[in-house]
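In: predicted structure and sequence below. I'll ask about it afterward.
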Amino acid sequence: MFSFFKSKPVTPDLSFIGADMHSHLLPGLDDGLKTVEESVAFIGQLAQMGYRKLICTPHIIADIYPNSPATILPKLELVRAALKENNIPVTIEAAAEYMVDLEMEKLVTGGSELLTLGKNLILIEMSYVGASPNMERTIFQLRMRGLQPVLAHPERYVFYHNDFSAYQRLADMGCLMQINLLSLAGYYGKSIKLVAEKLVQRQMVDLLGTDMHHGKHMAALQQLASTKEFYTMFKDVNIRNKALLLKEDE
């Protein structure tokens, strides 16, 4: 898989993660990639870095990116066809990154189809300005539907940085935590990097995601994955990404 004895830089090898479960690689749906050609190029690079499965998660934000299964799934099939045409042997699936707001709560309580990671994981996020006032209620409602909420990039919510009990409360309610690899690279700033590292050290990280949007993200990920220290950080951390490689009936 990888060696802890290599000198820097090392060859990027993210096969220990196996599946990426947070990205914006489907074209033309949100603030991520714009064309099928970009999707094929980025997915090819991620496959070369060791990923075997990529679960794309376009934003669903009612007033900005009003996506749904009806807009997301056709783009998934478009990219799958392009990958096959270009002989890129990687599994690609689609879910969504749901903004926890009143519109999302209506989807949950109204019984609407929700796009999940694997069998029952559902990726949720908040505004970077402040916590969603209905976050705890929505987590409870999702759990009542048999879904397992996953909080996207908790390290980026600066309003929690001085109150780790807020993270713990969400975890105690049954919410998993997913951090961005780019946070560990320092891409979003020093304070976010420190909080991401602290979450890892406290064994509060369940899943890792690229949150890939564009070329600068790819360059930062490649740089991070070329350092021995990155791999050492996860030597004793139990992340769940590889479980997403299983088929739903396994």
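Out: Sure thing, it's come through.
In: hey, let's count contacts and neighbours off CA atoms from now on
Out: Noted.
In: max-length helix in the chain?
Out: Counting by DSSP state H, the longest helix found in the chain is helix 69-85.
In: list the buried residues of that one.
Out: Neighbour-count burial for helix 69-85 flags Ile72, Leu73, Lys75, Leu76, Val79, Arg80, Ala82, Leu83 (criterion: 16 or more other C-alpha atoms under 10 Å).
In: need the contact list for the residue nearest to Ala19 when sequence neighbours are not counted.
Out: What sits nearest to Ala19 in space, not counting adjacent residues and going by C-alpha to C-alpha, 6 or more residues apart in numbering, is Lys53, at 4.6 Å. By C-alpha atoms under 8 Å, 6 or more residues apart in numbering, the residues touching Lys53 are Gly18, Ala19, Asp20, Val90, Thr91, Ile92, Glu93, Leu245.
In: correct me, but the fourth one touches Ala47?
Out: Spelled out, that is Val90. Yes - in this structure, Val90 is within contact of Ala47 by C-alpha atoms under 8 Å, at 6.5 Å.
In: doesn't Ile122 belong to a helix?
Out: No - per DSSP: H, G, I helix; E, B strand; the rest coil, Ile122 lies outside any helix segment and is strand.
In: from His217, how far out is it?
Out: Computed as C-alpha to C-alpha, to the nearest Å, the Ile122 to His217 distance reads 23 Å.
In: more neighbours: which of those two?
Out: Remark: of Ile122 and His217, Ile122 carries more neighbours, 24 against 16, as counted by other C-alpha atoms under 10 Å.
In: which ones are touching the residue positioned nearest the centre of the chain?
Out: Residue closest to the average C-alpha location in the chain (C-alpha atoms, centre = their mean): His22, at 2.3 Å. The neighbourhood of His22, defined by C-alpha under 8 Å, 6+ apart, consists of Ile55, Cys56, Thr57, Glu97, Gly209, Thr210, Asp211, Met212.
In: can you get me a residue count around the closest residue to Ser15 other than its chain neighbours?
Out: Once flanking residues are discounted, Ser15 sits nearest to Gly50: 4.3 Å by C-alpha to C-alpha, 6+ apart. Residues near Gly50, counting by other C-alpha under 10 Å, number 18.
In: swap in Gly146?
Out: Neighbours around Gly146, by other C-alpha under 10 Å: 12.
In: how near is it to Ala96?
Out: Computed as C-alpha to C-alpha, the Gly146 to Ala96 distance reads 17 Å.
In: ok, second structure coming up, stack it against the first:
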Amino acid sequence: MSFFQRLFSGKTHQIFKWLSTDMHSHLLPGIDDGSPDMTTTLAYLKELEALGYQKVITTPHVMRELYPNKPTDIKALAATVNEEIVKAGLNIKLEASAEYMLDDGFDTLLENDLLIPIANRYVLIEMSYVAPTLNYENTVFKIQAQGFVPILAHPERYNYLSMNDLERIKSLGCLLQVNMLSLIGYYGKHPQAMSQQLVQQKYASFLGTDMHHNRHLEALKDMSSHSKLVRMIENTEWQNSKL
């Protein structure tokens, strides 16, 4: 049985129906390190629909050196994917934004109105896993000055940030988005402990799959075996459904 035959076979329990919307993924074909082609994109969307998601706001990387994706290209590709969604008979809705690296090109994008905010309001940002962006607090203020609300992607994966640091970032008005798979230890023990603490202390406002590839998909499907954890996040108030 081929990969795609396996992917489409069987039924998957809709364990994330309560969450409604995924607001962090890499599903536009061939634009970053996520889905490589349209066939894979449609297969992944079908599986996310089976998991209970009604809407996906996909967020390709925008990095000055590695992925200098432009708003026009992202929007055009999203429109093409939506055409294919209709042809495939899927019911899931797809919108596109981006995950913006706070590199030396971000200020230019912000100042020249070259961002694609989530729900016309939120800007998903990330930093290097090695070290924090210099003066990132000032960047948070700049985003807010433009009328947007910043969301820091997967804060639990930045090993240099303590809970005190994240509390400080949250106090600045920057919301926090936890990766679903961090909660089950997919990225290691430290991100798992931090993500669970962020959820338990109600510091996180959004949950995201951050889905790139089939390994992520299989791990998401396996979350049904973590019943205690699923109950915990299901009983937490998330802003995903408001997007």
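Out: That came in fine, so what should we check first? The structure presented is a predicted model; accordingly, all values stated were derived computationally and were not measured.
In: returning to what we had before: pick the one among the buried residues of helix 69-85 of the first structure closest to Ile139 of the first structure.
Out: Ile72 (23.3 Å; C-alpha to C-alpha).
In: in terms of contact, does that closest one touch Pro27 like I think?
Out: No - checked against C-alpha under 8 Å, the pair Ile72 of the first structure and Pro27 is beyond contact range at 9.5 Å.
In: contacts only, for the residue mapped onto Ser35 of the second structure from the first structure.
Out: Matched across to the first structure, Ser35 of the second structure falls on Leu33, judged by TM-score structural alignment. Leu33 of the first structure makes contact with His24, Leu25, Leu26, Pro27, Ser39, His213, His214, according to C-alpha under 8 Å, 6+ apart.
In: compare those and tell me which is most surrounded.
Out: Using other C-alpha under 10 Å as the neighbour test, the contacts of Leu33 of the first structure are led by Leu25, with 34 neighbours.
In: that one reaches Ser39, doesn't it?
Out: Yes - between Leu25 of the first structure and Ser39 there is a contact at 5.5 Å, judged by C-alpha under 8 Å.
In: helices along the second structure, start to end?
Out: Along the second structure, counting by DSSP H, helices occupy 3-8, 38-50, 71-88, 106-111, 136-145, 163-171, 189-200, 214-222, 227-234.
In: now those as TSV including distance to Val178 of the second structure?
Out: TSV is the format used below for the helices of the second structure (distance: least, C-alpha to C-alpha, whole Å):
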stretch	distance to Val178 of the second structure
helix 3-8	26
helix 38-50	18
helix 71-88	24
helix 106-111	22
helix 136-145	18
helix 163-171	12
helix 189-200	6
helix 214-222	14
helix 227-234	11
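In: so what's Phe42 of the first structure up against?
Out: Leu25, Met218.
In: that one maps to what in the second structure?
Out: Per TM-score structural alignment, Phe42 of the first structure is aligned with Tyr44.
In: from Gly34 of the second structure, how far off is its match?
Out: 11 Å.
In: please apply the same query to Asn164 of the second structure.
Out: Asn164 of the second structure sits 32 Å away from Gly34 of the second structure when distances are taken as C-alpha to C-alpha.
In: of these two, who's got more company?
Out: Gly34 (22 against 9).
In: so who does that one touch?
Out: Residues in contact with Gly34 of the second structure (C-alpha under 8 Å, 6+ apart) are His26, Leu27, Leu28, Pro60, Met211, His212, His213.
In: which residues sit in contact with the nearest residue to the fifth one once chain neighbours are set aside?
Out: What sits nearest to Met211 of the second structure in space, not counting adjacent residues and going by C-alpha to C-alpha, 6+ apart, is Ser25, at 4.7 Å. Taking C-alpha under 8 Å, 6+ apart as the contact definition, Ser25 of the second structure lies against Val56, Ile57, Thr58, Thr59, Pro60, Gly208, Thr209, Asp210, Met211, His212.
In: re earlier: okay, the contacts of Leu33 of the first structure in a markdown table with distance to Ala152 of the first structure next?
Out: A markdown table is the format used below for the contacts of Leu33 of the first structure (distance: C-alpha to C-alpha, whole Å):
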| residue | distance to Ala152 of the first structure |
| --- | --- |
| His24 | 13 |
| Leu25 | 16 |
| Leu26 | 18 |
| Pro27 | 21 |
| Ser39 | 22 |
| His213 | 15 |
| His214 | 18 |
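In: out of the residues you listed, which are shared with the second structure?
Out: Retained in the second structure: His24, Leu25, Leu26, Pro27, Ser39, His213, His214, out of these (criterion both residues aligned by TM-score structural alignment, their matches' C-alpha atoms under 8 Å).
In: would you confirm that the residue nearest to Ser15 of the first structure contacts Ile43?
Out: No - using C-alpha under 8 Å as the test, Gly50 of the first structure is too far from Ile43 to be in contact (10.9 Å).
In: and the aligned partner of Gln239 of the second structure in the first structure, what does it touch?
Out: Matched across to the first structure, Gln239 of the second structure falls on Arg240, judged by TM-score structural alignment. Remark: with contacts taken as C-alpha under 8 Å, 6+ apart, Arg240 of the first structure is in contact with Asp206, Leu207.
In: if we use 10 Å, what do you get?
Out: Ile17, Gly18, Ala19, Gln178, Val205, Asp206, Leu207, Leu208 (C-alpha atoms under 10 Å, 6 or more residues apart in numbering).
In: which among those residues gets closest to Ala185 of the first structure?
Out: Among these, and counting by C-alpha to C-alpha, the member closest to Ala185 of the first structure is Leu208, at 12.9 Å.
In: so that closest one is in contact with Met21, correct?
Out: Yes - in terms of C-alpha atoms under 10 Å, Leu208 of the first structure counts as a neighbour of Met21; the distance is 7.4 Å.
In: show me whatever sits in contact with both of these two.
Out: What both Leu208 of the first structure and Met21 touch, as defined by C-alpha under 10 Å, 6+ apart, is the set Gln178, Asn241.
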